[in-house]
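Student: Whatever this is, show me its structure:
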Amino acid sequence: MLPFTPDLSETAAVEPFFDAATNTVTYVVADPKTGACAVIDSVLDIDYAAGRISSDSADRVIAFVREKGLRVEWIIETHVHADHLSAAPYIQQHLGGKLGIGARIIEVQDVFGKIFNEGTEFQRDGSQFDRLFEDGDSYTIGGLTAHVMHTPGHTPACMTHVIGDAAFVGDTLFMPDGGSARADFPGGDARALYRSIMRVLSLPDAVRLFICHDYGPNGRAIAWETTVGEERRANIHVGEGMDEEAFVALREARDRTLAMPRLILPSLQVNMRAGQVPKDKDGRPMLKVPLNAF
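Tutor: So this is what the prediction gives:
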C-alpha cells in the first residue's frame, strides 16, 4: 500500500507558523544535523477588499530561518490551495530553494486556466515549478529523506510528504475533531479522499501528522499536530473503522452545506502559477472575477 518504508529513526525538527487570517499552518522542517530545511505551505497576505498584497506572514518565516542559520533547500506546496495565497516565489527570492508540487498540477492548471480564461500564454504543463512529484518519489533535506505519497480527493494534485518521523498531509486530514477536507472542488472526489486517508493511516501509529488548517472546533485552542494512531482511533470522519460508503455519504452531504472559501478566486489564480500574481497586458498585477464559474 505504501511505496516506501518510513524511517522513524530520522527525527525532523518542525517549527509551525499559524496564520489566523486564513487558519493556515506553514511549516519549517529542518534536519537538525545539517541545518538544511524545507518550507511547506507558505502564506502571502492579501487584503482582498483593498486589493493589497503584503508579506508579513512570509517575513516571519524568513526571519526564523535566518535567525536559526538554516538553509532552505525546498519550498513545498502540498496542493494548489483555494483558501490562501502562496508566498513561494517571495521566499525563494530571499532564501533560495527549489519549488515542488504534485505532478497532477497540470490537471488543476487546465481546469482553472479555462475558468479564468487565461489564454494560450498561460502554460499548463507545471513548468512554473522546479519539481513535479509523482507517487513514490523521494528527495532529501540535508540528511533527511522525504517520501512523497499521492493523496488525491480534496484536489487531484494533493500530496503527503513523509519526512523522517513526520508527515505533512495538506488538507487531506484535519485534527481528529475536525475530520477531513471537503471534496467538492473541480477534480475533487470523496471516494478518492477516503482511499487517500486510508493510505496515510497505514503509516505507523507513531508517525507525527502535521495539518495544514485548523479552525478550533467547539472553541478549543488551535492545534496542528497529531499522530497516525490518534487519527485512526478518534477522527470523527474516518476513525474507529468508518467504511468507505459511510464516509462518502457523510462527506458529500457535508460538502453540500459548505460555502466557497472567501479567498478562492485570488488563491487559485496565484497558486496555479506557483505563487506568481498574474498581470494584465500592461504588466500590472491584476486578478479576475469570473461570474457563475462554480
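Student: C-alpha from now on. contacts and neighbour counts both.
Tutor: Noted.
Student: got a list of what the spatially most central residue of the chain touches?
Tutor: The chain has Thr78 as the residue nearest its centroid, 3.3 Å off, counting by Cα atoms, centre = their mean. Going by Cα atoms under 8 Å, 6 or more residues apart in numbering, Thr78 touches 40-41, 101-102, 158-161, 168-170.
Student: Which stretches in this protein count as helices?
Tutor: Using DSSP state H, the helices found in the chain span residues 56-67, 88-95, 105-115, 190-200, 228-234, 244-255, 264-271.
Student: Tell me which of these lies nearest to Phe174.
Tutor: Proximity to Phe174 (Cα to Cα) singles out helix 228-234 among the helices of the chain, at 8.9 Å.
Student: what does the closest one rub up against?
Tutor: Outside helix 228-234, the residues that touch it by Cα under 8 Å, 6+ apart are 175-177, 200-201, 203-209, 238-241.
Student: Give the buried residues for that helix.
Tutor: For helix 228-234, the neighbour count (16 or more other Cα atoms under 10 Å) marks 228-232, 234 as buried.
Student: Strands of the stretch 101-250 of the chain, start to end?
Tutor: Using DSSP state E, counting those that start in this stretch, the strands of the stretch 101-250 of the chain run over 131-133, 138-141, 144-150, 159-163, 166-168, 208-210, 225-227.
Student: May I see those strands arranged in JSON lines, with mean neighbour count and distance to Ala88 as well?
Tutor: Formatted as JSON lines, the strands of the stretch 101-250 of the chain follow (neighbours: other Cα atoms under 10 Å; distance: least, Cα to Cα, whole Å):
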{"stretch": "strand 131-133", "mean neighbour count": "19", "distance to Ala88": "13"}
{"stretch": "strand 138-141", "mean neighbour count": "17", "distance to Ala88": "17"}
{"stretch": "strand 144-150", "mean neighbour count": "22", "distance to Ala88": "19"}
{"stretch": "strand 159-163", "mean neighbour count": "27", "distance to Ala88": "17"}
{"stretch": "strand 166-168", "mean neighbour count": "26", "distance to Ala88": "17"}
{"stretch": "strand 208-210", "mean neighbour count": "25", "distance to Ala88": "19"}
{"stretch": "strand 225-227", "mean neighbour count": "18", "distance to Ala88": "23"}
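Student: Please provide the structure for the following sequence as well, for comparison with the first:
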Amino acid sequence: MCAYPSNLTVKPDVKAFFDPATNTISYVVRDPDSDACAVVDSVMDIDYAAGRITSTHADEIIAYIVENKLKLEWQIETHVHADHLSAAPYIQEKLGGKIAIGENITVVQDTFGKVFNEGTEFQRDGSQFDLLLRDGDTYTIGTMSAFAMHTPGHTPACMVHVIGDAAFVGDTLFMPDGGSARADFPGGSAAELYDSIQKVLSLPDETRLFICHDYGPNGRDIAWETTVAEEKAHNIHVGGGKTKEDFVRFRTERDATLDMPKLIIPSLQVNMRAGEVPCDDEGNPVLKVPVNKL
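Tutor: Reported below is the predicted structural model:
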C-alpha cells in the first residue's frame, strides 16, 4: 500500500474514446453521485501533411458529455504528449473545465522553448494552464476526491491521476503485454521511470489502471483497462520482480532503436501551450520545423 490517499469504495464511471490515428485513449470520468465529470488526455485531429486541424475526436467527447447532461469540471493532461495534439482549449470553449497538468511543465517549456526558438514572448511559467499540480495534490470532481502522483521518467511533467478506484496512468505504463513507454526524450530517464512505475504498483492491487496508448501487440484487439495486480504479475518490462538494473538496460537499448513519433513537432509546440496553436506576428496559426545546419 502506498502512502498516497486512496478510496477504493468510490468507483467512477469511465467512458473511453479510442483515436486510431494516434492509438490514444481519452477518457470521460464521471462522478457516480453527481453530474460532474473530467476529461483525461483529449485529442485534436491533425492532417500534418495538409496542415489541417479538425475536431472529430473532440466532438465525440463533447457530444457524450452533452447527451448525458454532465458538467465538465476538469480537463486533465497526464503530460505533454509527443504523439497527439490536445483538444483541451477547444473543449473548454464549448463546455468549460479547468485545464490541469503537472508543475514540471515549466521544465518542458524551457527545454522546448529553446528547441523551437520561441523567444521571450513565450511564457515558460505554466501560466497557459489553469492549475499546476504537485506530487500529492488533491482536487475534487463533484463528490469524488482525486489526487496526483508525480511519475517522471517518460517526461519530467508526467502525473498519474488517481480517482477513487481508478488511476489514469498516461504513458507511465502500458497494458501488461505492452510494457512501458520510452524514456529517451529530453528530461526522460529510464531509472526514474522504473521508480515511478513502482509508485503506481504500490497502489492497492484491485486499483483499475487506464492506459493512454495501446497498439494491439501481436494482433490482439485494442485494450486500455488493467489492474495493479495484473501489471505486477504480467507486465513484460517490470512485472514478475524484474530489477531496476534489468529495466534500465532493456529500456536504454530499446529506446536507441526507436524512431521519433511522427507528430512530435506539432504536438510539442501545441501541447506545451495547453493545446493552443502558436501564431505568427499577424495572428495566423503556424508551426515551426527545426532543421539541422548543413
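Student: tm score of chain vs chain?
Tutor: The TM-score (TM-score structural alignment, normalised by the length of the first structure) is 0.99; 293 aligned residues with a Cα RMSD of 0.9 Å.
Student: hmm, back to that, what's the closest of the strands of the stretch 101-250 of the first structure to Glu73 of the first structure?
Tutor: Going by Cα to Cα, the one of those nearest Glu73 of the first structure is strand 138-141, 6.5 Å.
Student: quick one: contacts of the closest one?
Tutor: In contact with strand 138-141 of the first structure (Cα under 8 Å, 6+ apart) are residues 30-31, 36-38, 73-74, 145-148.
Student: farthest-separated two in those residues?
Tutor: Ala36 and Val148 (18.2 Å).
Student: need the contact list for the closest residue to His154 of the second structure other than its chain neighbours.
Tutor: Of all residues not flanking His154 of the second structure in the chain, Ala183 sits nearest, at 4.5 Å (Cα to Cα, 6 or more residues apart in numbering). Contacts for Ala183 of the second structure (Cα under 8 Å, 6+ apart) come out as 153-155, 189-190, 193, 251-252, 255.
Student: Closest to Val270 of the second structure out of those?
Tutor: Using Cα to Cα, those come closest to Val270 of the second structure at Thr155, 16.0 Å.
Student: Please report how far the closest one lies from Ala148 of the second structure.
Tutor: 15 Å (Cα to Cα, to the nearest Å).
Student: Run a quick neighbour tally on the nearest residue to Met144 of the second structure once chain neighbours are set aside.
Tutor: Using Cα to Cα, 6+ apart and skipping residues adjacent in sequence, the residue nearest Met144 of the second structure is Asp31, 6.2 Å away. Asp31 of the second structure: 23 surrounding residues under other Cα atoms under 10 Å.
Student: Lys15 is in contact with Asp31 of the second structure, correct?
Tutor: No: Asp31 of the second structure lies out of contact with Lys15 (Cα atoms under 8 Å); the separation is 11.7 Å.
Student: any idea how far Ser6 of the second structure is from Leu131 of the second structure?
Tutor: For Leu131 of the second structure, the distance to Ser6 of the second structure - Cα to Cα - is 21 Å.
Student: burial count for the closest residue to Val248 of the second structure other than its chain neighbours?
Tutor: Sequence neighbours aside, Ala190 is the residue nearest to Val248 of the second structure in space, at 5.3 Å (criterion: Cα to Cα, 6+ apart). Residue neighbour count, defined by other Cα under 10 Å, stands at 24 for Ala190 of the second structure.
Student: so what's Ala190 of the second structure up against?
Tutor: 153-154, 182-184, 247-248, 251-252.
Student: what's near enough to touch Phe17 of the first structure?
Tutor: Counting by Cα under 8 Å, 6+ apart, Phe17 of the first structure has contacts 25-27, 61.
Student: For it, what is the corresponding residue in the second structure?
Tutor: With the correspondence set by TM-score structural alignment, Phe17 of the first structure lines up against Phe17 in the second structure.
Student: quick revisit: need the max-distance pair from the buried residues of helix 228-234 of the first structure.
Tutor: Val228 and Ala234 (10.1 Å).
Student: Could you check how far the closest residue to Tyr194 of the first structure other than its chain neighbours is from Ser196 of the first structure?
Tutor: Nearest residue to Tyr194 of the first structure, sequence neighbours excluded (Cα to Cα, 6+ apart): Glu244, at 6.4 Å. Per Cα to Cα, Glu244 of the first structure is found 11 Å from Ser196 of the first structure.
Student: quick one, which of the two is more surrounded?
Tutor: Set Glu244 of the first structure next to Ser196 and count neighbours by other Cα under 10 Å: Ser196 wins out with 23 against 17.
Student: okay but the more buried one is in contact with Thr155, surely?
Tutor: No: taking contacts as Cα under 8 Å, Ser196 of the first structure lies outside contact range of Thr155: 11.2 Å.
Student: Tell me how many other residues crowd the nearest residue to Arg30 of the second structure once chain neighbours are set aside.
Tutor: Leaving out its chain neighbours, the residue that sits closest to Arg30 of the second structure by Cα to Cα, 6+ apart is Cys37, at 4.2 Å. Around Cys37 of the second structure there are 27 other residues, counting by other Cα under 10 Å.
Student: Right, I'll call it a day here.
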